[in-house]
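Asker: need a structure here:
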Amino acid sequence: MNYTIYFSKIKAALLISTLLLSYCFYGQGNVANEMESSMVKTHEDKDLQWGPCPSFMPEGCTIAVLHGDPSKKNVDVFFKVPANYEIPAHWHNSAERMVLVSGELRVTYEGEKEQIMKVGSYAYGPTTKSHTAKCGSKDPCVLFIAFEEPLDAFPIKLK
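Answerer: Next up, the predicted model:
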C-alpha cells in the first residue's frame, strides 16, 4: 500500500470536512442569526419617526427612514411635503428610485420637460442631476425613495 497517497487522501478529506463544518457553524449559522426581519410600512404608520429635511428645504418637509442607515449605502426613506410645497433645486450623489405614495408631484430635471407623478408613479433620478419639484394643491406629497449611496442633498443656486 502506498501510504503517501493514502495520507494525502485523508488530509484532503479532513480539510474538506473542516471547511464544511466551519461553514455550517460560522458561515450559515451566523447568517441565520443575523437575518433581518421583514417589514411592511405605510406612510400613515404611527410608529414612523419623521425628522427634518436638509436646512435648505422650506419648513414643512420631513423624512422618515424606513430601512438602512442614511450615512451608508442603500437606504430607503419616505419624503413628505405639504400641499403646494415647492422643493428647491438640488442634487444628490446617489441615484434615486422613487414611487409616489400620496399626492401629485410635478418634477423637473435639468434640461428636461416637467413630468407629473401621480400616486403609484415610478421615477428614476440620475446621480448628480439637479431637479426641482412642486406638490399639487390638494394633498400632501409622500415619496418613497431608495438611495443607492448615502443620503445627501445639495442646493443649487438658480440665477
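Asker: all contacts plus neighbour counts: C-alpha atoms, from now on.
Answerer: Fine.
Asker: quick one, helices of the chain?
Answerer: Along the chain, counting by DSSP state H, helices occupy 3-22, 29-34.
Asker: Correct me if wrong: V81 contacts K134.
Answerer: No: V81 is beyond contact range of K134, at 9.2 Å (criterion: C-alpha atoms under 8 Å).
Asker: More neighbours: these two, which one.
Answerer: V81 (24 against 20; other C-alpha atoms under 10 Å).
Asker: quick one: that one from L105, how far?
Answerer: Note on V81: its distance to L105, by C-alpha to C-alpha, to the nearest Å, is 10 Å.
Asker: Same check on A64?
Answerer: Distance from A64 to L105, by C-alpha to C-alpha: 18 Å.
Asker: which neighbours do V81 and L105 share?
Answerer: Residues touching both V81 and L105 (C-alpha atoms under 8 Å, 6 or more residues apart in numbering) are 135, 141.
Asker: that older thread, turn the helices of the chain into a markdown table, including mean neighbour count.
Answerer: Converted to a markdown table, these look like this (neighbours: other C-alpha atoms under 10 Å):
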| stretch | mean neighbour count |
| --- | --- |
| helix 3-22 | 11 |
| helix 29-34 | 10 |
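Asker: so which of those helices comes closest to H90?
Answerer: helix 29-34 (36.8 Å; C-alpha to C-alpha).
Asker: structure for this one too, so we can compare:
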Amino acid sequence: MTSGHTATASTHVAEPPDRVWAELMHPGARWMLGANIETDFRPGSPITFEGHFFGRTFADTGEVIAVDRPRLLHFTHYSPLGGLEDRPENYHDIRITLEADDGGTLVTVVQGNIDTAEHATRSEQHWREALATLAHRDAPPAPKA
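Answerer: Here you go, the predicted model:
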C-alpha cells in the first residue's frame, strides 16, 4: 500500500437498505459520478467503472473483495487518471456500507490507500457529491421563487 490516507463520506437515504442496494448496484446506475458499473458482484470478480469525469473519458478497474447484500460492497479500485502505475499497491480499497436507521438507510463510503492528503480530500468531496446524488435522486424539484 502506498499510504494510510483515507476518505470517508456518508449520507442518509429515505429508503430501506434493500432498495438503496438495488439503486447502487444497478448496472446502469449513474449516481457514482456518472460511471457505468459492470460486475457480477462475486468475490474475486472484476469490477469496472466507465464514464466521463470533468470532460475526460475514464475506464477504471478493480476486483470485488466481499459482498454482503444489502449491507456491504468491498472492492479495489484503480484509475489510470490518478497518474500512478497499474500495480496492486496503487489500488484504492473501497467499502460501501448500508445500515438501516430511522426512516431509511445510512450509506457510508470509506476509501483507503490514497497516495496523498490532497487526493484524499478530493476523493472525500467526490464521494459526498456522489452520495448526495443518490440521496436526492427522487427529491421533488425546488419551488420556483
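Asker: what TM-score do we get after superposing?
Answerer: After superposition, the two chains reach a TM-score (TM-score structural alignment, normalised by the length of the second structure) of 0.30; 65 aligned residues with a C-alpha RMSD of 4.3 Å.
Asker: Can you lay out the helices of the first structure as TSV showing distance to M117 of the first structure?
Answerer: Converted to TSV, the helices of the first structure look like this (distance: least, C-alpha to C-alpha, whole Å):
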stretch	distance to M117 of the first structure
helix 3-22	51
helix 29-34	37
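Asker: Quick one: closest of those helices to P155 of the first structure.
Answerer: helix 29-34 (38.0 Å).
Asker: one step back: A64 and L105 of the first structure: which has the busier surroundings?
Answerer: The neighbour comparison of A64 of the first structure against L105 (other C-alpha under 10 Å) goes to L105, with 26 against 18.
Asker: pretty sure that one is touching T132, no?
Answerer: No: in this structure, L105 of the first structure is not within contact of T132 by C-alpha under 8 Å, at 10.2 Å.
Asker: distance of N113 of the second structure from L98 of the second structure?
Answerer: From N113 of the second structure over to L98 of the second structure the distance is 21 Å, taken as C-alpha to C-alpha.
Asker: Settle it for me: which of the two has more neighbours?
Answerer: The neighbour count for N113 of the second structure versus L98, taken as other C-alpha under 10 Å, is higher for L98 (27 against 21).
Asker: can you give me the helices in the second structure?
Answerer: Under DSSP H, the second structure gives helices at 17-25, 117-135.
Asker: can you redo those as TSV with distance to E50 of the second structure and mean neighbour count?
Answerer: As requested, the helices of the second structure are exported to TSV (distance: least, C-alpha to C-alpha, whole Å; neighbours: other C-alpha atoms under 10 Å):
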stretch	distance to E50 of the second structure	mean neighbour count
helix 17-25	14	17
helix 117-135	15	17
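Asker: CSV for those helices, including distance to F75 of the second structure?
Answerer: Compiled in CSV, the helices of the second structure are given as follows (distance: least, C-alpha to C-alpha, whole Å):
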stretch, distance to F75 of the second structure
helix 17-25, 13
helix 117-135, 15
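Asker: closest one to G51 of the second structure among those?
Answerer: Across those, G51 of the second structure has its closest neighbour in helix 117-135 (13.7 Å, C-alpha to C-alpha).
Asker: And the helices of the second structure: which comes nearest A59 of the second structure?
Answerer: helix 117-135 (16.7 Å).
Asker: Could you list every helix and strand in contact with that closest one?
Answerer: Helices and strands touching helix 117-135 of the second structure, by 3 or more C-alpha pairs under 8 Å, 6 or more residues apart in numbering; DSSP states H and E, are strand 5-13, strand 104-114.
Asker: what angle sits between that helix and strand 104-114?
Answerer: Between helix 117-135 of the second structure and strand 104-114, the angle comes out at 160 degrees (axes from the mean of the first three to the mean of the last three C-alpha atoms, to 10 degrees).
Asker: same for the longest strand along the second structure, what does it pack against?
Answerer: The longest strand of the second structure (DSSP state E) is strand 56-68. Counting contacts by 3+ C-alpha pairs under 8 Å, 6+ apart, strand 56-68 of the second structure packs against strand 46-53, strand 72-77.
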